[in-house]
Structure formats: C-alpha cells, structure tokens
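*Asks:* from the sequence below, what's the structure:
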Amino acid sequence: MADVAHHPGGYLGNRKLKDALLQHKALSRKGLSERLFGLLFSGLVYPQIWEDADVDMQAMELGPDHSIVTIGSGGCNMLAYLSRAPKSIDVVDLNPHHIALNRLKLAAVRHLPTHLDVVRLFGMEAVESNSSSYDTFISGNLDRATRAYWEGRRMNGRRRIEVLNDNIYRTGLLGRFIGAGHLLARLHGVELTQFVKARSLREQRQFFDTEIAPLFDKPLIRFITGRKSSLFGLGIPPQQYDELARDAAGNSIAPVLRQRLEKLACHFPLRDNHFAWQAFARRYPRPHEGSLPTYLRPENYLTIRDNVERVTVHHASFTELLRSKPAASVDRYVLLDAQDWMTDEQLNELWSEIDRTAAPGGRVIFRTAAEESVVEGRVSQHLLRRWNYLANRSTELNLRDRSAIYGGFHIYELRA
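*Replies:* A predicted model of the protein is given here:
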C-alpha cells in the first residue's frame, strides 16, 4: 500500500479537495457557501459510511473475479466487499482523514489477534484498552504518514488514536451533527435515545409518529433546515442541497428530511439496522440488541482478514485513478453520491474514463440526493449509449437501503 499524502493544513492545503468543491467565485453567495463547506469537510467527516454495503453487493452481483474501484469514506464498504473475496479493490478519497481511517481499519483487521479485538476497536464504546492494542499490534504495521496521523496530538493534547478508547462515532463532522440533532430534539422535549427501546416495527412507527414527526413542524427546525449550511454536518455540500430542494416544497427541505428519517426509523427492524442505532443511540447495538455492520460480523472475519492485501488506498479523485488504469480493466465502480457534487464537465470526464476502463459486463452504482439519476441529460449520450440503466433493479434496491438518507440508488451496466 502506497504512502498516504497527509495535508496538515486541511482544506486550505488540499488542492484536490478544493478543485472538487469550488465551482463559483469566492465573493459570490454560492462561492462563500462552497468555501464554508470546504472548511468543515477538511476534517474527519464520516467515521462510519452512510451507504448500505449489503445493497451495494447485491447491486454489483459481486464475485471473486471482479476488480472494484470505490470511494473510501468511512471504510466500512470496502471491508464489507472483501467478504466476497473480489480480485482487487482500489479505494480513492480526497480527504486525508478518511484515507488514514481506511488504512487503520485494514491494518486492524490484518494484525489484531482476534475478531473480538476488531469489534472492540470499531464496534464498541468505552474500551480504554483500544489505544494499547493499537500500540502493540497495529502501529508498527502502518505506513509512516498514517502512523503519524493516528499518533498526532489533538487540541486536548491526547493522541488522535485515543478517540477509539471512547466512541469515534460521536466525532467527525457527521457524529457532531447527529449530536446537535439530539440536542435540538431535547430542546423540544424529545429524547431520541428512547427510540432504541422499541421492540417491533409497530413500536418504531409509534415513536416516530408521536415524538419525531412533530419536530419537523417546529418553527426553529423549519428555519434551520431552510439554510444550506444546516446540512453541512451531514456532509451535504451546497450542490447536493439544491438537489434535495428539488424534492421539497417551499423554502425548507424539512419535509424531505422527515420522509428520509421516517424510512430510517420505520421501514426496517431496529435489530437489523446499524444505521438507525448510530442515528438514535449514537453507537452500535450490543450483541443482545442487534447486528453489527457486515465487516464486523464474525462469519465474515476470516475472509476479510485473508484478503486485506487485495486493497490499495489512494489519495486521489475517481477520475484521476481511472486515468492510470488500462482499458477494459475494471469490473465494478462505486461512486457513492460524489456525482451530486460535480459540474457537467467533471461528470463527462469521469464517464469518459469509466467507459474506457470498463470490462465486459461492467457495472456502475451510485446514489443521489434527489430521486432521479444525475447523469441523465448531463453526461453525453455518446458516452452513455453503451450503458443500460437498470431502472427496476435500482428502484428495488433503493427501497432496501437501510441508511435511508438518499433519494435514489442507480445501477448502470455495460451493454453486451
């Protein structure tokens, strides 16, 4: 695994991230909004990925002969994909904090002595021995830059790795956003952590209808959700807010957020939805409460551990990495929601490389804030003519996506 490029200056020193985010002049309203988001996005954003890896694998029909290129984010997805023992996985991300987290997760699975040690590190809270396990088993197996990242000091003087002694899922931009949501609910008399006491879908529905849904009619919440910056904590940039607003009425996206949260709370049994646990309990379920993410389940541990060396992590954009690939060499592409951020020019550059590098039977999967596919009408028909949109399968799997925060899930397959 190649060395990760670390940018101590964050967004201001990260040219790749700035190029991806900035589309308008600095002194324009949109330009200021983009730069504010860039500053927030320069730190750790997603300690846990918010795309359902199980849905991804169904959409890809992932097999052992497949080579994958995926965006890294919190790293849960690439480890889940390893449970199918694919031929190779290239992970890309523009955020160096995500790069460091992905590398840490790979090294932990490979070098910690047991599955339980991995679960202690990433699936449990308040395990004070986690940093000691890191020192003993992981530190010496990391590249220089990643080791420096995790052993660097935070503002409180403690090493960054020590966040795993407590609860990493309460940190990062998303973790703090969820915490702010809990505080806002408490200000209106609602304790969201009580949701996890529900023992059936009926009880989940009852809690949502009586406690959560009325919050979206509160003037303060409607005021907050009417501003783009209010959703920066979800990792939603200004461009993606505009996509969400297309599905909303009036100047507030509160109705859209209510609909998405309803799906998260009511459409899947709590025991089987670790996304709901993070949203409402701010932790993963304990063994008697429910199931962990795919990459932390015991039945997948040995396969994932034995295939870690098939992953390469790159501090690069998706398009940049594909330019280095031979023609017809990639089987599966996982774009998460990155295309929502892109200009038409960036989209066409990306799909030009996808079209060139796709192997026979290649598939592209991605999510969108709005319901419609972002590539239709924006990517050249010359590029899309070889690709078939699997509309019915996309709709079916979107309904199964337990993270629930996206409007659309999309699958494109290279025509035979």
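*Asks:* please make it C-alpha for all contacts and neighbour counts, starting now.
*Replies:* OK.
*Asks:* quick one, strands of this protein?
*Replies:* 67-71, 88-93, 311-315, 330-334, 358-368, 387-389, 408-414 (DSSP state E).
*Asks:* let's compare: structure for the following, please.
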Amino acid sequence: MAEIAPEAGFLRNGKLKTALLQHQSFSSSWLSERLFGLLFSGLVYPQIWEDPEVDMEAMELSAGHRIVCIGSGGCNMLAYLSRSPAAIDVVDLNPHHIALNKLKLAAFRALPSHPQLVRFLSQENERGNSTAFQHTIAPQLDPATRSYWQKRGLSGRRRIAVFNRNIYRTGLLGRFIAAGHILARLHGVKLSDLAQARSLREQRHFFDTQIAPLFDKPTIRWLTSRKSSLFGLGIPPQQYDELASLATDGSIAPVLRQRLEKLACHFPLRENPFAWQAFVRRYPQPHEGVLPAYLKQENYEAIRACADRVEVHHATFTELLTTKSAGTVDRYVLLDAQDWMNDQQLNELWSEITRTATPGARVIFRTAAEKSIIEGRISPALREQWNYLQPRSEELNLQDRSAIYGGFHIYERRA
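*Replies:* Have a look, this model is predicted:
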C-alpha cells in the first residue's frame, strides 16, 4: 500500500480530498469541506474518542480474530491486541495518525517495563521521554516514521519533544478542548474543578450548576450554530448536518449539552479516562482513576506480545479490503467514518465488507445521530446479508464512556 509523506498537506493528499469533497467547487458546502480538510491534514486525534472496551464487548473479540480498523490515535488498535487477535490491519487517511500509530506500537515493543511505557505515553512533564525515544524506540521505527518524529518545528524543538510535555494537549482535538476551557473561563467556569467531585451526585451538581448554563449563553449558541465551530472535534460538515437534524432551533447547543452531560454525569469520574481528558486535559494519576485499556498493567504483556501482528496502511477502508481474499476478515471497526460518505461510497464499502467477511463476522460503527447510517442507503442485496443487533447496540451505546456519539451499531454477517 503506497505511503504518503507525513508533511504532505490536504492539497497533496488525494485520498483525503476524495473522502471529504462531496459538493461542487466554490459552493458554501464545498468551502466548508475544504476548510475542514485543511484542518484535518495535521494531527487531529492524539487519542481516540471511542471506548474500546465497548468495542471489544460488541465484537465479542477473542484470540485468532482478524481485524480491520481505522487508526485514529491508535488507542483502540492497541486495546484490541489485549485479546490476542491473529492480525490487525490499521487504515487511516491522515499520515500524522499513521506516524502516531507506528510510534505507539514501537513503544510497546521497545520499552522494557510497564511503568516506562505509562511514563512515555500518558504522563505529562516527563522530560526524559525524548531521550527514551532516541535511545530505545527510534531504532524500532522505519526511516520515514523516525524522521517524522525527529523533525524540528518552527520553535526549534523536535516533534517527539511533545511527549516531554503532554501530547494530549496537541493536535486539532487537543486545541479544541483547550479553546473550550478558555471559553468556559471567560464565563466564570473552571472545567477542571470537576476533578474535585467524589461521587456521581457531586458530578451531577457540578454539571447542573456550572456547565449546563453555559449552553444558554448567546455566544455559545451563536458559535455552535456554525459548522466550523466543531471542526476541532474532527466533525466534518456532513456529520454536523447529522447533528443538526436533531436540533429544533438552528443551534446544536442542546445536543452538545446532552452529550456532555453523559460524559460528566453517567460514569464515576474514577472510571472514565475520557472525562479526565475533556475536563482536566490529562489522564488520571493512579490514586485518581483508571487509565485507558491499552495502558492498564493487566493488558501490558498481551499487547506487547502481539504488537508485531499489526500492519498500518495509508489507505481507505475500501481500498484495503480490495487487497483481501474473500472470507478472510472477522471483525471490522469503522468508527464514525460512514457519516462522511455518500451512497456510492457506502455501497462500495459494504460490497467489500460483505465479500471479505467470514460467516458470523461483525461490523461495528458509531454515528453522530442516533440512527444507523446504512439503513435505506445500501442496496437491499447487501443489507439482507447482515443482521442488525439493535438491542445489543443500544445497550452498549449506554455504556460508551466517550459519550459524544448518538448511536453505536453492530451488524453480524449471516451464515
């Protein structure tokens, strides 16, 4: 699979342009798509924003399964390795995500202990991390990825130096969260104070008295009525339209309030690393809460042992599947990518999924709105070959700690 240089921007990334540009040139929708593409051409997700523990339950993931998944920040792929799959193919259109996935895999292979891994991948203000990279991790990387992390920016610092500080405060998502904190502070609310809550009741009180009123502020309602306001969450124009379909007054502020309420109130803070990143902008310390699945000590040895079973590709999901033989894939993880697709792209994707799926294979994905994106859009001939596990989907959607999606969906290949 051909690679693309991580320095290549949106204008040179043909795969990303094809995925994003759906409208005629110079229309308002085309301009929105192009602006999103320019933002998306850098690092977007330093971490994923889908709960891999829900994913593994939905897939009933076990040893020997062969998986194709979208890379994003790489945390999901690493978590899946804890179940000892036979192989994982990771695809992503963003070359910065490719470099990050390869770095995280190399860290598991190279760093000799779990504490050193956690120090490198999750703790802030660890100035020895770039040294650990240079002496231990870099030799595990291919030349292009090693060069990417060693490249110096305008500040004169190498890219890898971000791990000395806090990588989760970088990228499009990290900057969006920072902007949200600044906006809240301008309205007198310090979001990180949620970390002081010691119970779900206290979390609820903080949300109701401090966070919820923000969504009634004219400035915030004005901002959230514009598509570009959510580009920092990695939400493209097509996905914004899905969210807007749930709104009644032109602003999606009530929809965002509902999603943030789930994140802040539905799970104990100690058990939700997504809430820590959103409200505190870091992962918890051991006395404060749990780390994400891929960083838990009980998963370390299994992930490390399986790290060589992953291949990372700069490719679309459909493109990668065309290289697979029929009946050779057991599990598919689409994240929310289908929200970006037109009907032709959906049918091309599901044609390849159906061709490559083993009997009983499962596909999981998320949607901005509640309904499944493929119902009524893929051909009846394809749809009839899959069972929609709707009750189980709805059950697991309630358990998804990331909280930002409207729907979680599981489809199973009929035997």
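*Asks:* hang on, the earlier thing: which stretch among the strands of structure 1 comes nearest residue 206 of structure 1?
*Replies:* Proximity to residue 206 of structure 1 (CA to CA) singles out strand 408-414 among the strands of structure 1, at 26.3 Å.
*Asks:* against which helices or strands is that closest one packed?
*Replies:* Helices and strands touching strand 408-414 of structure 1, by 3 or more CA pairs under 8 Å, 6 or more residues apart in numbering; DSSP states H and E, are strand 358-368, strand 387-389, helix 391-400.
*Asks:* save the ones you listed as a markdown table, and put in mean neighbour count too.
*Replies:* A markdown table is the format used below for these (neighbours: other CA atoms under 10 Å):
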| stretch | mean neighbour count |
| --- | --- |
| strand 358-368 | 22 |
| strand 387-389 | 17 |
| helix 391-400 | 16 |
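*Asks:* wait, which of these is closest to residue 86 of structure 1?
*Replies:* Nearest to residue 86 of structure 1, of those and by CA to CA, is strand 358-368 at 14.0 Å.
*Asks:* report the mean deviation for that closest one after fitting onto structure 2.
*Replies:* Its aligned residues in structure 2 lie a mean 0.3 Å from strand 358-368 of structure 1 after superposition (mean CA distance after the TM-score superposition for structure 1).
*Asks:* other SSEs contacting that strand?
*Replies:* Under the contact criterion of 3+ CA pairs under 8 Å, 6+ apart, strand 358-368 of structure 1 touches helix 53-60, strand 330-334, strand 408-414.
*Asks:* contacts for the first one?
*Replies:* Residues external to helix 53-60 of structure 1 that are found in contact with it (CA atoms under 8 Å, 6 or more residues apart in numbering): 76-77, 80-81, 294, 332, 363-365, 393-394, 397, 400-401, 411.
*Asks:* swap the cut-off to 6 Å and go again
*Replies:* Outside helix 53-60 of structure 1, the residues that touch it by CA atoms under 6 Å, 6 or more residues apart in numbering are residue 77.
*Asks:* whereabouts in structure 2 does that helix align?
*Replies:* Mapping helix 53-60 of structure 1 onto structure 2 (TM-score structural alignment) gives residues 52-59.
*Asks:* buried ones in that stretch?
*Replies:* 52-56, 58-59 (16 or more other CA atoms under 10 Å).
*Asks:* what's the match for residue 239 of structure 1 in structure 2?
*Replies:* With TM-score structural alignment as the criterion, residue 239 of structure 1 matches residue 238.
*Asks:* tell me the contacts of its match?
*Replies:* Shown in contact with residue 238 of structure 2 (CA under 6 Å, 6+ apart): residue 340.
*Asks:* for residue 20 of structure 2, grab the count of nearby residues.
*Replies:* If you count neighbours by other CA atoms under 10 Å, residue 20 of structure 2 ends up with 21.
*Asks:* residue 153 of structure 2 now?
*Replies:* For residue 153 of structure 2, the neighbour count with other CA under 10 Å is 9.
*Asks:* the nearest residue to it once chain neighbours are set aside: how many residues sit nearby?
*Replies:* In this structure, residue 153 of structure 2 finds its nearest non-sequential neighbour in residue 159, 6.9 Å apart by CA to CA, 6 or more residues apart in numbering. Burial of residue 159 of structure 2 is recorded as 16 neighbouring residues (other CA under 10 Å).
*Asks:* with residue 329 of structure 2 instead?
*Replies:* 25.
*Asks:* where's it relative to residue 231 of structure 2, distance?
*Replies:* Per CA to CA, to the nearest Å, residue 329 of structure 2 is found 33 Å from residue 231 of structure 2.
*Asks:* one step back: what sits against the residue nearest to residue 153 of structure 2?
*Replies:* 149-151.
*Asks:* now, which of the buried residues of stretch 52-59 of structure 2 sits nearest residue 144 of structure 2?
*Replies:* Using CA to CA, residue 52 is the member of those that sits closest to residue 144 of structure 2, with 28.5 Å.
*Asks:* any idea how far that closest one is from residue 340 of structure 2?
*Replies:* 21 Å.
*Asks:* and if you look at residue 144 of structure 2?
*Replies:* 29 Å.
*Asks:* put together a markdown table for the helices and strands packed on strand 358-368 of structure 1, with distance to residue 11 of structure 1 on each row.
*Replies:* Output for those, formatted as a markdown table (distance: least, CA to CA, whole Å):
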| stretch | distance to residue 11 of structure 1 |
| --- | --- |
| helix 53-60 | 28 |
| strand 330-334 | 24 |
| strand 408-414 | 29 |
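*Asks:* out of the ones you listed, which gets nearest to residue 270 of structure 1?
*Replies:* Here helix 53-60 is closest among those (CA to CA), at 16.1 Å.
*Asks:* distance from the closest one to structure 2 after superposition?
*Replies:* Taken against structure 2, helix 53-60 of structure 1 registers an average deviation of 0.1 Å after superposition, with mean CA distance after the TM-score superposition for structure 1.
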